[in-house]
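In: Have a look at this fold, sequence not included:
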């Protein structure tokens, strides 16, 4: 099953993607997150109202996510290129929901920096509430998998030992296009993750190369916070980031960045200039 959030006639909805159509859930439950929390995963069966895909505009899969928890330094090749030691605990930081856009929406290159970097990642969306979840039971709490581009403003990220500013510029990252349920994916090992910038491959790895795999991440994170339906865990990026290259490679207006994962699809976004005129 492929689950999407979108706008239909200007209103937020969610449903199930089915080829060239979407099966929308009732308009009375416009939020996937709230529907899952109030009715459980069986609510997915209520997505039965068909519309052509051309009638909808994709949003991020969970536009109103309460928690977007991102894991750093979780591929061996990425750890090596940063010169850091292999972590003994997952490096976790938070992104805000409004820092992310959906498939085909524009990423904004902020005017305050030219160090706009890409990070293709596997995202895990939680489907059941749990705390202190054992790794061997973690699969019971996964709604599905998606793709996240953890776009990073590197100079702001490195201003202090806290990552928050560099990871949360408006529309600096992307999430989507859909959530794919585990039964369609199977074992993650062997699935490729590839990032391309203007059709040039800049990152490529295998989801089996995670230092902390998905069950371990769920177990570790749920030790200190309750995971609830609609929460998102971004599992880290492979090697090849722009900041680690010589010369360094950044995203600029006019570029297109795409992240693909076997079995899920491709998250594609143009990069545009920051024309926000809001001032205080």
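Out: Structure received. Just so you know, these numbers come straight off a predicted model, no measurement behind them.
In: rest of the way, CA atoms for contacts and neighbours
Out: Noted.
In: which stretches of the stretch 1-150 of the chain form strands?
Out: 2-8, 11-18, 21-24, 49-52, 56-58, 68-72, 91-95, 100-101, 107-109, 116-117, 120-126, 142-149 (DSSP state E, counting those that start in this stretch).
In: These into JSON lines, with extra columns for distance to residue 265 and mean neighbour count?
Out: Below are the strands of the stretch 1-150 of the chain laid out as JSON lines (distance: least, C-alpha to C-alpha, whole Å; neighbours: other C-alpha atoms under 10 Å):
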{"stretch": "strand 2-8", "distance to residue 265": "11", "mean neighbour count": "23"}
{"stretch": "strand 11-18", "distance to residue 265": "12", "mean neighbour count": "21"}
{"stretch": "strand 21-24", "distance to residue 265": "16", "mean neighbour count": "22"}
{"stretch": "strand 49-52", "distance to residue 265": "19", "mean neighbour count": "14"}
{"stretch": "strand 56-58", "distance to residue 265": "14", "mean neighbour count": "20"}
{"stretch": "strand 68-72", "distance to residue 265": "20", "mean neighbour count": "20"}
{"stretch": "strand 91-95", "distance to residue 265": "22", "mean neighbour count": "17"}
{"stretch": "strand 100-101", "distance to residue 265": "16", "mean neighbour count": "26"}
{"stretch": "strand 107-109", "distance to residue 265": "19", "mean neighbour count": "27"}
{"stretch": "strand 116-117", "distance to residue 265": "21", "mean neighbour count": "22"}
{"stretch": "strand 120-126", "distance to residue 265": "11", "mean neighbour count": "26"}
{"stretch": "strand 142-149", "distance to residue 265": "8", "mean neighbour count": "27"}
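In: next up, a second structure to put side by side with the first:
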């Protein structure tokens, strides 16, 4: 079942499920099962619906405005250089073979946008790039989680586009500035329960720019696996329901293409992951 955050007919934020291109409002303007999708995860509603959703107010999916799948995560933790193909294109493969822990940076929740919302290219850069990724959402309090128990803490999965402002990212060894401009964290369109997907290592991630395939990889190609990521992250910070881990991007980013594949105004970027739908954002200059 596809869950999503979106705006109600009156423009206020809500959430619900999307079935057969129809959006059922389960939030404050509908059945009011929980105030947000994050709260639904915390309360155990997410992934546990019966047929009661069919009594909710409904609108065509084409009429809703998508919000980030989780609009109010307490933490968004991103993993850098975590596909072997991306390690190779960055020239870091030899170093990565000896790396004992994942590269981690954070993204602020207010830098995110939803499906079909513009990706805002800052006026201060000519180095705007895409990074198609798979995100996971934590389903329960997680602290010092063992690898063999890690999947028990995952509520669901979604597509993510970690749009990157490369000159700001690479100005120092700390990447945070280049990863937190407004309107650069595409998240959605749907959040799909983990139980609906089965073995996520069998999923395929594909990123397209104006229809041209730039990235394509199996989730099985992650260098640090999902259990390893959860175990490591919860070794230094507790995670709460609704927190997000963005697991890394494959090779094929624009910066390392010849000629350059960096983004321009009007480019349409799509991230498609098996079973998670297509996240689509168009590049627009930031005001």
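Out: Here it is on my side, so go on. Here the structure is a predicted model, which means the values were calculated and not measured.
In: sorry, back to before: could you dump the strands of the stretch 1-150 of the first structure into JSON lines and include distance to residue 174 of the first structure?
Out: Converted to JSON lines, these look like this (distance: least, C-alpha to C-alpha, whole Å):
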{"stretch": "strand 2-8", "distance to residue 174 of the first structure": "14"}
{"stretch": "strand 11-18", "distance to residue 174 of the first structure": "18"}
{"stretch": "strand 21-24", "distance to residue 174 of the first structure": "21"}
{"stretch": "strand 49-52", "distance to residue 174 of the first structure": "24"}
{"stretch": "strand 56-58", "distance to residue 174 of the first structure": "12"}
{"stretch": "strand 68-72", "distance to residue 174 of the first structure": "12"}
{"stretch": "strand 91-95", "distance to residue 174 of the first structure": "11"}
{"stretch": "strand 100-101", "distance to residue 174 of the first structure": "5"}
{"stretch": "strand 107-109", "distance to residue 174 of the first structure": "7"}
{"stretch": "strand 116-117", "distance to residue 174 of the first structure": "12"}
{"stretch": "strand 120-126", "distance to residue 174 of the first structure": "9"}
{"stretch": "strand 142-149", "distance to residue 174 of the first structure": "5"}
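In: Please identify which of those is closest to residue 266 of the first structure.
Out: Among these, the nearest to residue 266 of the first structure by C-alpha to C-alpha is strand 142-149 (7.7 Å).
In: contact partners of the closest one?
Out: Contacts with strand 142-149 of the first structure, where a contact means C-alpha atoms under 8 Å, 6 or more residues apart in numbering, come from 41, 118-128, 173-182, 229, 234, 259-261, 264, 266-267.
In: Buried among these? Need that as a selection in ChimeraX.
Out: Here is the ChimeraX selection string for the buried members of the contacts of strand 142-149 of the first structure, based on 16 or more other C-alpha atoms under 10 Å:
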select :118,119,120,121,122,123,124,125,126,127,128,173,174,175,176,177,178,179,180,181,229,234,259,260,261,264,266,267
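In: Among the contacts of strand 142-149 of the first structure, which ones are in helices?
Out: Per DSSP state H, helices hold the following members of the contacts of strand 142-149 of the first structure: residue 182.
In: ok so, going back, to residue 168 of the first structure, which of the strands of the stretch 1-150 of the first structure lies closest?
Out: strand 91-95 (5.9 Å).
In: Need the counterpart of residue 221 of the second structure in the first structure.
Out: Under the alignment (TM-score structural alignment), residue 221 of the second structure pairs with residue 209 of the first structure.
In: Just give the closest residue to that match, not the sequence neighbours.
Out: Excluding its sequence neighbours, the residue lying closest to residue 209 of the first structure (C-alpha to C-alpha, 6 or more residues apart in numbering) is residue 75, at 6.1 Å.
In: So the one you found sits against residue 213, correct?
Out: No. Counting by C-alpha atoms under 8 Å, residue 75 of the first structure does not reach residue 213; the two are 10.0 Å apart.
In: Which one's more surrounded, these two?
Out: residue 75 (23 against 17; other C-alpha atoms under 10 Å).
In: Whatever residue of the second structure lines up with the more buried one and residue 224 of the second structure: what is the separation?
Out: Superposed on the second structure with TM-score structural alignment, residue 75 of the first structure falls opposite residue 83. Going from residue 83 of the second structure to residue 224 of the second structure by C-alpha to C-alpha, to the nearest Å gives 8 Å.
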